[in-house]
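K.L.:
Requesting a structural model of the entry that follows:
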Amino acid sequence: MLGRQGRLVIPAEVRAALGLSPGDQLHLRLVGHSLVLERQQDAAAELRGLASEVPRNRSLVDELLAERRLAAAAGE
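P.N.:
All right, here's what the predicted structure looks like:
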């Protein structure tokens, strides 16, 4: 239920099933027209899973910096 001040109430049985406790950090994201609310550690694990596909010898930071330098040199 969404309260008057925009607060979302998560039913007790859902909190128990997810192992949520008062003060837990949650991550909220929009997927299409749906809200996804997940535990912070689950969101972090998902991101780590995405990064696991990147070879260890590849530096995404170096690639980004190289792209930015090229754009700056081109006057963008």
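K.L.:
can we go C-alpha only for contacts and neighbour counts from here?
P.N.:
OK.
K.L.:
ok now do Phe38, which residues does it touch?
P.N.:
Rather than Phe, residue 38 is Glu. When contacts are counted by CA atoms under 8 Å, 6 or more residues apart in numbering, Glu38 touches Leu26, His27, Leu28.
K.L.:
To compare with the earlier structure, here is another sequence to fold:
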Amino acid sequence: MTYHAKVIAGGKIVIPADLRREFGIRDGDTLVVARDPDGGLSVKTFEQVVRETQREARAIFGPDYTVEQFVRENRADWGDEG
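P.N.:
The predicted structure is shown next:
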């Protein structure tokens, strides 16, 4: 389904109510707006970006890699041996 969003004063975008409900977007939520490789715009919820980043990290490091491992392995590079 295609939706239309209106740009109002100050560059604010009004997202249709159906989409706000579907994606759980509430007043004050953070949305991430980015350029697509084809020159378009992408609008995602912060939670969507976090999930995508986690998926990409799992693909690179493996499903069992932890933040603690990352920190431990990189302390020397950061100049923090403690």
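K.L.:
TM between them?
P.N.:
Here the TM-score for the pair of chains, by TM-score structural alignment, normalised by the length of structure 1, is 0.66; 61 aligned residues with a CA RMSD of 2.1 Å.
K.L.:
before we move on, back to that, how do the contacts of Glu38 of structure 1 look in structure 2, which are kept?
P.N.:
For these, the contacts that are reproduced in structure 2, applying both residues aligned by TM-score structural alignment, their matches' CA atoms under 8 Å, are Leu26, His27, Leu28.
K.L.:
Kindly indicate whether the aligned residue in structure 2 for the second one is helix, strand or coil.
P.N.:
Going back to what we said before, that points to His27 of structure 1. Under the alignment defined by TM-score structural alignment, His27 of structure 1 corresponds to Val32 in structure 2. Classification of Val32 of structure 2 by DSSP: H, G, I helix; E, B strand; the rest coil places it in strand.
K.L.:
Would you quantify the distance from Val32 of structure 2 to Glu73 of structure 2?
P.N.:
Distance from Val32 of structure 2 to Glu73 of structure 2, counting by CA to CA, to the nearest Å: 31 Å.
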